[in-house]
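> show me how the following folds:
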Amino acid sequence: MGKKAKIIYLILGIGIGFVISSTFYSFFPVTKYVELNDDIIIERARELGMVPLKESIDLENMEANEENVDNDNTSEPIDENQIDKIDDGQEEPYNDAEGNSHEDKLIKLVVKKGEKLSDIANSLFELGLIDNVEEFKSFVRENGYGRLLHYGEFEIKENSSYSDILKILTHKK
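Alright, predicted model coming up:
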């Protein structure tokens, strides 16, 4: 037999193998049927970062109310010392009797690409930004931020709340 004939029979054998195996799997498919209900679908959607419309509207209303409260506080009269501070553009940190500064320090956090929530929470704990790793992780999951965390370098104030930390970690630079 010639070299060409061997190659032709090899290709023909592979093709026949594909046809037979596809016919076999069409008669006996290997599929797993999962019965999905609304609770499972909603839970999976929350893990992916989706929120129901009602929760989204409530969150927007809460943020708008916080902004209104902040705007209401600006109607107080301003004395000359405060005007000088506004003109400088910087506020001097308050020093106590021992000379310790009470200004919130910015702590640098580096989140690597593909880093898991548990790794991020441990890093925050080691830097002293959170007190309890498990509490932070449950807060993230309850609020649906699990899949919204970004990687990169972040500067976080020392005494930030969980929601402030998450606002920083979920916004792209």
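
> okay, CA-based contacts and neighbour counts for the rest of this
OK.

> doesn't Glu153 lie inside a helix?
No. Glu153 is assigned strand when assessed by DSSP: H, G, I helix; E, B strand; the rest coil, not a helix.

> what's around it, how many residues?
When neighbours are counted by other CA atoms under 10 Å, Glu153 registers 13.

> could you check how far the residue nearest to it when sequence neighbours are not counted is from Phe136?
In space, and not counting its chain neighbours, Glu153 is closest to Val110: 4.5 Å by CA to CA, 6 or more residues apart in numbering. Applying CA to CA, to the nearest Å, the value for Val110 to Phe136 is 17 Å.

> also this sequence, please, to line up against the first:
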Amino acid sequence: MTKKIYFFYILIGVGIGIIFSTFIFKLNPIIEYKQYSDDEVIEKAKELGMVFVKENIDVKPSSKEEYSSFVVKNGDTLIDISNNLFKKGFVDDPDEFTQFVKDKGLERKIAPEKYELKKNLSYTTILKILTEKE
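Now for the predicted structure:
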């Protein structure tokens, strides 16, 4: 037999299989479809831990940057200053900040006074603020 004949029988077999399986599934469908309302979909999504993006975004614009005071007392060591910055939330790791200041050679340049800092400043910016004299 030639390749054309084999191909013809394969196509007939596939076609008969598709028709037969379609007929079987039409008589007894396994899948049951349910129409969900929007509220049901949202409730199910919340059960699975999904949230609306708008619920998690702070939409009020912050026109005024929030500053907090930070005091360096007379006699504070670099380790004390780093720990106090960590406690107030200005630095993530006091040991890392201490090493950063030592690497810059500015551990003796921090003057005891009251500073106004804001959150999420870089170590470079914090150190610049703490070492500048007014």
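
> ok, back up a step: does the residue nearest to Glu153 of structure 1 touch Leu169 like I think?
No. Val110 of structure 1 is beyond contact range of Leu169, at 10.3 Å (criterion: CA atoms under 8 Å).

> okay, those two: which has more neighbours?
When Val110 of structure 1 and Leu169 are compared for neighbours, Leu169 comes out ahead with 23 against 13, by other CA under 10 Å.

> does that one touch His150 like I think?
Yes. With contact defined as CA under 8 Å, Leu169 of structure 1 and His150 form a contacting pair (5.9 Å).

> one step back: what is in contact with Val110 and Leu169 of structure 1 at once?
151, 154 (CA atoms under 8 Å, 6 or more residues apart in numbering).

> once you drop chain neighbours, what's closest to the corresponding residue of structure 1 for Lys133 of structure 2?
In structure 1, the residue matched to Lys133 of structure 2 (TM-score structural alignment) is Lys172. Excluding its sequence neighbours, the residue lying closest to Lys172 of structure 1 (CA to CA, 6+ apart) is His150, at 6.8 Å.

> the one you found should be in a helix, yeah?
No. With three-state DSSP as the criterion, His150 of structure 1 is coil rather than part of a helix.

> for structure 1, just list every one of the helices.
All helices of structure 1, identified by DSSP state H, fall at 3-27, 38-47, 53-72, 80-88, 117-126, 133-142, 162-170.

> adding distance to Lys105 of structure 1, write the ones you listed out as TSV.
Below are the helices of structure 1 laid out as TSV (distance: least, CA to CA, whole Å):
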stretch	distance to Lys105 of structure 1
helix 3-27	63
helix 38-47	33
helix 53-72	23
helix 80-88	20
helix 117-126	14
helix 133-142	21
helix 162-170	14
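
> ok, now how distant is the residue positioned nearest the centre of structure 2 from Asn84 of structure 2?
The centroid of structure 2 falls nearest to Asn56 when counting by CA atoms, centre = their mean (11.5 Å). Here the criterion is CA to CA. By it, Asn56 of structure 2 lies 31 Å from Asn84 of structure 2.

> after the lengthiest helix in structure 2, next one along is what?
Of all segments of type helix in structure 2, defined using DSSP H, the longest is helix 3-27. Next helix or strand after helix 3-27 of structure 2 toward the C-terminus (DSSP states H and E): helix 38-47.
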